[in-house]
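A.B. asks: using only what follows, build the 3D model:
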Amino acid sequence: MAKPTPLDHQLHKRLLDHLSTAVLLLDQDLRLRYLNPAAEMLLSTSAQRAVGQPLPECFFDDPDAQAALIRCIEEGHPFTRREARLQFAPGQELTVDYSVAQLAEPGRSPSLLMELQPLDRLLRIAREEALVHAHQATRALVRGVAHEIKNPLGGIRGAAQLLERALPAPDLAEYTRVIIDEADRLRALADRMLGPRRLPNFRSLNIHECLEHVRQLILAEHPEGVRVQRDYDISLPEIPADRDQLIQVILNLARNAVQALTEANMPDATVIFRTRVQRQFTIGAQRHRLIARIDIQDNGPGIPEELRETLFYPMVSGRANGSGLGLSIAQSIISQHQGMIECESTAGRTVFSLLLPMEHITGTEGESESP
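C.D. replies: Presented below is the predicted three-dimensional model:
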């Protein structure tokens, strides 16, 4: 059997360098001997800095994983871990599948080959697709119910008006007026359940102008007690969007944040408007070269865990007097912009993120409604 030549070694290194799978080589003391570029990116380090260092402690948080590594180096038993959560630093957590196998060469100490496949992006895409499908199905159901409500309401209101004219005593009209007012209220609710009545009117706009408009409205409504901070990426170019609809969405999210802060009597109530650009980002099943990320963050008590999975569904609200339609309508508007709203919430930090494509939008997913 021919021995490997330097040319073979160069080819093998080129193959490893071009893999999208992160590859680590560990010595018998579980110190790093080699990282390919995918591993450098995954671990947020460089090979020059990492080689010779011990395997990060997050791989040893699970005693079973630590025992499996030792057993693999001593006895050669390969193993695989699925959806392992690795925390390299505060706020830097990854979900990965990784496999470990022993490499044994005659006359040399055994080493370990570790392959890591990041899952965060795949899990997020799956979660987003499930959310989009559930939202579309729920919206279709709610729209059907809203249409069915509106049809008899017209007859009820008309009959009440005819009855009002035929009443023998004027003071009895207060009863028909109650019927008419309640029918109007239900019709308004049904209109809100139907969502946006028109397609977006896309124009290139400065997202910071929309955020500043909402910020002034919030400060006018709450002159004391709530701070609205700005953390803008001023290099963000104009994006295609409907200004009025985008302001409606941002204002809804900002008011929700302020209400959560005021109801909880937070001593240092703060809302943060943040803008960033993200590259090569997938929304649903479509990958976008550039997206604009607009965060509405507050330091309130957080969203109850039982509401987080159904937060964007119609008629779901965390407040006793809430209609549960605001977030559903906001998600519908952003869906028509081919974007998405995400939410992350823990005690002391809740962030609603608007993800909007920055390229030209050629079509929409929504449909206009007639009044």
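A.B. asks: please count neighbours and contacts with C-alpha atoms only from this point.
C.D. replies: Noted.
A.B. asks: pretty sure residue 295 is touching residue 352, no?
C.D. replies: Yes - using C-alpha atoms under 8 Å, residue 295 makes contact with residue 352 at a distance of 5.7 Å.
A.B. asks: run this one through as well so I can compare:
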Amino acid sequence: MYQRLMEHLTTAVLLLDGQLRLRWMNPAAEALLALSRARVTGLALPGLVDAEEDIGGLLAKARDEFHPFTQREARLTLPTGEVQTVDYTVTPLSPDELLLEVEPRDRLLRISREEALQTRQETIKVLARGLAHEVKNPLGGIRGAAQLLERDLEDPQLTEFTRIIVEEVDRLRDLVDSMLGPNRVSRHEPLNVHRVLERVRALVAVEHPEVAITRDYDPSLPDLIGDESQLIQAILNVARNAVEAMTEAGIEGPALVLRTRARRQFTLGAERHRLVCEVSILDNGPGIPDALKETLFYPMVSGRAEGSGLGLSIAQSILHQHQGLIECDSRPGKTEFRLLIPLETSHD
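C.D. replies: Here you go, the predicted structure:
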């Protein structure tokens, strides 16, 4: 009866012998660790999964001291190469039996991270709109005063200075408008995401013919509901950012990958969606400095000398209008931006 109960638990449960060999595990453990019980029974668990800390040593210590312990946010590398963040508890049942309970943490950590990201983005949006209001009012006054002054000046050399004032005021106004993201109402219609990506690919190929662009599309993806021109802008901003980072770093053989996948039963923020479109943009550039990772989507933040710091902020704003978001994983030699858009999105 107890075995039947454990087989229906959503928590992964494994039973090990005194030599840390697998005696039994429930279906939740098979799914989490991507292992088949029939094929791995009798094998030592430390040889099946790898961890940042010596999992074999920790299990042996619990066995020898006959004392339970819990490890929080341990990173396990599975036989498939996938890395899972888990909490696990080891309970010695006897000198020859250890009970191992494993609880995945990746989904909860990602939900927490996405909720924090969305909260920060909303805060930034409110601050940016307040800043725009406070800046644009005096800019309008400066521009008007410069135009009035220009009418009363007789010396053409002096009127050149007033024109510079007007041009710089207009530039600052446009910069403030850019901080606010798209300034028109979105038109959400059915669209093919691969048509959007092909447009982006063509634009990047013309601007940077030295970059090798690979397409890895999932042809089974259905149409999504969105604003095609805005999504082109968002994906183009991310792709250009990647290409320019590779160019400035002088990467030999710069490469860009455009990939699409469908994610089922996927959670964005606190909301679970039946189907999500994942657009990935991968590059082999230098990676994003650790100091920038937490503020990457803030306006005016850039890791490039010539960057305006607005491209990724605008892209994230567009994704939020589509009830989606952008995630990023980066290390030297591989940076991946994932644009996640619900496929069953409803709009007012």
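A.B. asks: superposing both, give me the TM-score.
C.D. replies: In this superposition the chains share a TM-score of 0.96, using TM-score structural alignment, normalised by the length of the second structure; 347 aligned residues with a C-alpha RMSD of 1.6 Å.
A.B. asks: on that earlier part again, which of residue 295 and residue 352 of the first structure has more residues huddled nearby?
C.D. replies: Comparing residue 295 of the first structure with residue 352 by other C-alpha atoms under 10 Å, the one with more neighbours is residue 295, at 24 against 20.
A.B. asks: residue in the second structure matching the more buried one?
C.D. replies: In the second structure, the residue matched to residue 295 of the first structure (TM-score structural alignment) is residue 280.
A.B. asks: its match: what secondary structure?
C.D. replies: Judged by DSSP: H, G, I helix; E, B strand; the rest coil, the three-state class of residue 280 of the second structure is strand.
A.B. asks: can you check which part of the first structure stretch 5-14 of the second structure sits on?
C.D. replies: By TM-score structural alignment, stretch 5-14 of the second structure lines up with residues 15-24 in the first structure.
A.B. asks: other residues contacting that stretch?
C.D. replies: 32-40, 42, 113-117 (C-alpha atoms under 8 Å, 6 or more residues apart in numbering).
A.B. asks: next one: stretch 131-142 of the first structure
C.D. replies: Contacts for stretch 131-142 of the first structure (C-alpha under 8 Å, 6+ apart): 193-194, 284, 312-314.
A.B. asks: distance of the aligned partner of residue 85 of the second structure in the first structure relative to residue 348 of the first structure?
C.D. replies: Matched by TM-score structural alignment, residue 85 of the second structure corresponds to residue 95 in the first structure. Here residue 95 of the first structure is placed at a distance of 24 Å from residue 348 of the first structure (C-alpha to C-alpha, to the nearest Å).
A.B. asks: and those two? Which one has more around it.
C.D. replies: residue 95 (19 against 13).
A.B. asks: wait, a strand at the more buried one?
C.D. replies: Yes - assessed by three-state DSSP, residue 95 of the first structure belongs to a strand.
A.B. asks: identify the residue nearest it in space, chain neighbours excluded?
C.D. replies: residue 85 (4.5 Å; C-alpha to C-alpha, 6 or more residues apart in numbering).
A.B. asks: can you tell me which helix in the second structure is longest?
C.D. replies: Assignment by DSSP state H gives helix 106-152 as the longest helix of the second structure.
A.B. asks: what's the matching range in the first structure for that helix?
C.D. replies: Against the first structure, helix 106-152 of the second structure falls on residues 120-166 (TM-score structural alignment).
A.B. asks: please state the offset of that stretch from the chain centre?
C.D. replies: The chain centre lies 24 Å from the centre of stretch 120-166 of the first structure; the measure is C-alpha atoms, centre = their mean, to the nearest Å.
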